[in-house]
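[1] My questions are about this predicted structure, shown below with the sequence.
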Amino acid sequence: MSEPLSLVASLSITVIASLAVSAWIWLRFPHLIDDEAGLRLLRGVNSMDRPSGLVTAVLTSVGAVIAWLAAFIAPSFLGRTGADAPLLAAFGLFAGATGWLFWIDTAIRRLPNRIVLPITFAALVLFVVSVVIGVTRDTGDAPGMWAAGATPAIHGLLGGFAALLFFLLLALLALRMRRTGMGGGDVKLAVIVGMLPGALSLGSPLIALLVMNVSALVHVLWAVGTGRARWGSAIPFGPHMLIGTWTAVIAGPLLL
C-alpha cells in the first residue's frame, strides 16, 4: 500500500508548483501576452515589458496563499495517498496562474491562450497520471476496489468535461442570439474550473458556478450604480470564474 502524503509534502507540492508557474509567467510575459497594445494597457509593466517587482510580488503571493490553503483542504477529501500527488500539483499550477489571469483579464479583458492552454493541458495530464497511479495501486492492494484511488481524478475529469460543454453551449447560444456572452478564453478556462472542484466533491462545481455568477452580478450592480457601466455592458468574466473556482475548492467540500 502506498504511503500517505504528509501535510508537509502536500504543502510543498502545491506551493512549489505555484511558485514555478508564477516564475514562468514573469519570465515569458511579453511572449505570453503577445500584444503590444495589451502590454501598454497593463499598469505596472516596466520598460522591458515585464511586470514590476511590486506587481510580481503581489500576484506571486496571491498564488502561493491560494496553493497553501488548497494544500490544507484538498488532501482531506482526496485521501492523502500517492495517487493524489499529481492532483495537488495541478491545484498548485492553477493557483500560480490565478493572480496573473485575474489581473490580465480585468485590465484588457483577455485570458491569454499561451497561459490558459498550457496550464489546462498540464492539469489534464496530471489528472490522467493520478488515474493510472490510483488504478495501479488498487489493483495491487485490493483488486475488488480497483478504481477507488482513481475516483477523485475521474470525477475531476468528468467535471471539466461537463463545464466545457456548459460554457460552450452558453457561448454558442449567445452567438446565435447576437448578444454578448462567453468569450473564447472563458470557455477554455472552464475545463480546469470544472476539474479542480470536481475532484473534491461532485457538488463543488455547482458551488463554483453559483459563486461566479453571484460575483459577476455584484460587479454589474456596482458598475451600474457608480455609473461606470450600463445594463447589458460586457464585463470580464474570467475573474469571477477564478473566484468561484477557489471558493468551491476551499469552502465547497466543507459545505457539502
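    That came through fine. Every value quoted in this text rests on a predicted model; they were computed, and no experiment measured them.

[2] switch to C-alpha atoms for all contacts and neighbour counts from now on
    Will do.

[3] Helix, strand, or coil at Gly227?
    coil (DSSP: H, G, I helix; E, B strand; the rest coil).

[4] For Gly99, see how far away it is.
    Separation of Gly227 from Gly99 (C-alpha to C-alpha, to the nearest Å) stands at 27 Å.

[5] Check which helices and strands the helix or strand hosting Leu126 sits against.
    In this structure, Leu126 sits in helix 113-141 according to DSSP states H and E. The helices and strands touching helix 113-141, judged by 3 or more C-alpha pairs under 8 Å, 6 or more residues apart in numbering; DSSP states H and E, are helix 29-33, helix 85-108, helix 151-176, helix 184-200.

[6] Now with 6 Å, please.
    Judged by 3 or more C-alpha pairs under 6 Å, 6 or more residues apart in numbering; DSSP states H and E, the packing partners of helix 113-141 are helix 85-108.

[7] Can you report how many residues neighbour Val224?
    15 (other C-alpha atoms under 10 Å).

[8] which non-adjacent residue is nearest it?
    Arg230 (5.4 Å; C-alpha to C-alpha, 6 or more residues apart in numbering).

[9] this is the other structure I want to compare:
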Amino acid sequence: MDIAYVVAAALAAGILGALGPAAIARLPEPSPHPEDDPDEPPKEPYVELARRPHLAAGLALTSVLLLLVVATALDGPWLLPAWAIFAGAGSWLAWVDLRTRLLPYLLTLPLHAVCLVLVALAALLAGDLGILLKGLLGNVVVFAVFRAVYTLGRWVRQPFGFGDVRLAALVGLLLGAVGPSATLYGTYAGFVVGAVAGVVLYRTGRIGRRDPFAFGPYLVLGAFLGPPLAVLLHG
C-alpha cells in the first residue's frame, strides 16, 4: 500500500481523535434508570470527563497508533477511511466507557452509519461488491452473537451492556469487510484482552467480583488487532 495513503489516514484519525473532548463535552447526560444501583458512585459528568489534562493529545495519539496497526494488514487503501473514522471516534468511545461504563448511542449510531457508507464507498471504488456483502454479513453475525450473550446474561451475571452490543455490530461491519479470519480473530481478541484485563483489575482490587466492567475499550482494541492477527496466523 502506498505510504501516502497510510499517512493521510493516520493524520485524519489523529485530528478526529483530538476533537474528542469537544464532542464528549456536548453529550447530554443520561436519564436515571430504575435498575441503577443506588450504592454505585455517581457517574462522572461528560463535561468534567472532557476536561481531563492532555486528553486531546492522548486520544489523538491513540487514534494514530490504532490506524497504523490495522493499516499493516489491509490489502489496499479503500477501507482506510472507514478505519480512520473508527480509530478517531473509537478512542472517544473507549475513554467514555472506561470512565463511565456507558457507550452513548449518540456516538455509536452515527459512527455506525458513517462507517457503513464508507464501506459501501470502498466497495464501489474497488469494484468489489464482496467488500460490502462481507461487511454486512460480519455486521449481522457479530451483532447476533453479542445480542445472544447479552440476552443470556439476564439470567446469569451480565458480562456487558447493550451499548457493547451496538458497538460490536460496528466492529463486525469493519472486520467483516476485511474478511472472515479478521472477523474471527478481532472479535475473539476483544474477549481475550477484556478477560485478562478484568482478571488483573479484580486481582489488584480495582473492581469487585460483581462490579460493572467497561468492555468497550477492549472491543475497540480487539477490532484493530483482528486484521494483523489474521495476516500473522494465515498469511
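    Cool, the structure landed. Bear in mind that the values here come from a model prediction, so they are computed numbers and not experimental data.

[10] returning to that earlier point: neighbour-wise, which of Gly227 and Gly99 of the first structure wins?
    Using other C-alpha under 10 Å as the criterion, Gly227 of the first structure and Gly99 rank with Gly99 on top: 23 against 9.

[11] where's the counterpart of Ala208 of the first structure in the second structure relative to Glu48 of the second structure, distance?
    In the second structure, the residue paired with Ala208 of the first structure is Gly186, using TM-score structural alignment. For Gly186 of the second structure, the distance to Glu48 of the second structure equals 32 Å [C-alpha to C-alpha].

[12] Neighbour count: those two, which is higher?
    Remark: of Gly186 of the second structure and Glu48, Gly186 carries more neighbours, 28 against 11, as counted by other C-alpha under 10 Å.

[13] Roughly how far does the more buried one sit from Leu116 of the second structure?
    Distance from Gly186 of the second structure to Leu116 of the second structure, by C-alpha to C-alpha: 18 Å.

[14] what do you get for Glu44 of the second structure?
    31 Å.

[15] do the same with Ala189 of the second structure
    For Ala189 of the second structure relative to Leu116 of the second structure (C-alpha to C-alpha), the value is 22 Å.

[16] Let me know how buried Leu172 of the first structure is, in neighbour terms.
    13.

[17] Aligned to it, what sits in the second structure?
    Per TM-score structural alignment, Leu172 of the first structure is aligned with Thr151.

[18] same thing with Ile192 of the first structure?
    In the second structure, Ile192 of the first structure lands on Leu170 (TM-score structural alignment).

[19] number of nearby residues for its match?
    29.

[20] Skipping adjacent residues, who's closest to it in space?
    Spatial nearest neighbour of Leu170 of the second structure, excluding adjacent residues (C-alpha to C-alpha, 6+ apart): His112 at 5.6 Å.

[21] do the same with Ala84 of the second structure
    The shortest distance from Ala84 of the second structure to any non-neighbouring residue, by C-alpha to C-alpha, 6+ apart, is to Ala13 (4.7 Å).

[22] which residues does the one you found contact?
    Taking C-alpha atoms under 6 Å, 6 or more residues apart in numbering, we find Ala13 of the second structure in contact with Ser63, Val64, Ala84, Ala87, Gly88.

[23] Tell me the most packed of those, by neighbour count.
    Ranking those using other C-alpha under 10 Å puts Ala87 first, with 33 neighbours.

[24] Tell me the residue in the first structure aligned with Ala230 of the second structure.
    Checking with TM-score structural alignment, Ala230 of the second structure has Gly252 as its match.

[25] quick one, what contacts that match?
    Gly252 of the first structure touches Ser204, counting by C-alpha under 6 Å, 6+ apart.

[26] Just give me the match in the first structure for the residue nearest to Ala84 of the second structure.
    That one, Ala13 of the second structure, aligns with Ser18 by TM-score structural alignment.

[27] so how far is Leu168 of the first structure from that match?
    28 Å.

[28] Over to Ala122 of the first structure?
    Taken as C-alpha to C-alpha, the span from Ala122 of the first structure to Leu168 of the first structure is 21 Å.

[29] now swap in Val62 of the first structure and tell me
    In terms of C-alpha to C-alpha, Val62 of the first structure sits 29 Å off from Leu168 of the first structure.

[30] Please apply the same query to Thr120 of the first structure.
    With distances taken as C-alpha to C-alpha, Thr120 of the first structure is found 16 Å from Leu168 of the first structure.

[31] which one of the two has more residues nearby?
    Legend: neighbour count by other C-alpha under 10 Å for Thr120 of the first structure and Leu168, higher for Thr120 (22 against 19).

[32] And the more buried one? What does it align with in the second structure?
    Aligned by TM-score structural alignment, Thr120 of the first structure pairs with His112 of the second structure.

[33] what does Gly227 of the first structure give?
    Gly227 of the first structure maps onto Gly205 in the second structure when the alignment is built from TM-score structural alignment.

[34] so how far is Phe215 of the second structure from that match?
    The spacing between Gly205 of the second structure and Phe215 of the second structure, counted by C-alpha to C-alpha, is 18 Å.

[35] With Ala182 of the second structure instead?
    Counting by C-alpha to C-alpha, the gap from Ala182 of the second structure to Phe215 of the second structure is 20 Å.

[36] Over to Val145 of the second structure?
    If you go by C-alpha to C-alpha, the gap between Val145 of the second structure and Phe215 of the second structure works out to 15 Å.

[37] These two: which is more packed in?
    Phe215 (26 against 14).

[38] Residue in the first structure paired with that one?
    Match for Phe215 of the second structure (TM-score structural alignment): Phe237.

[39] how close does its match sit to Ala123 of the first structure?
    21 Å.

[40] what's the answer for Ile66 of the first structure, then?
    For Ile66 of the first structure, the distance to Ala123 of the first structure - C-alpha to C-alpha - is 16 Å.

[41] So between these two, which is more surrounded?
    Ala123 (26 against 23).
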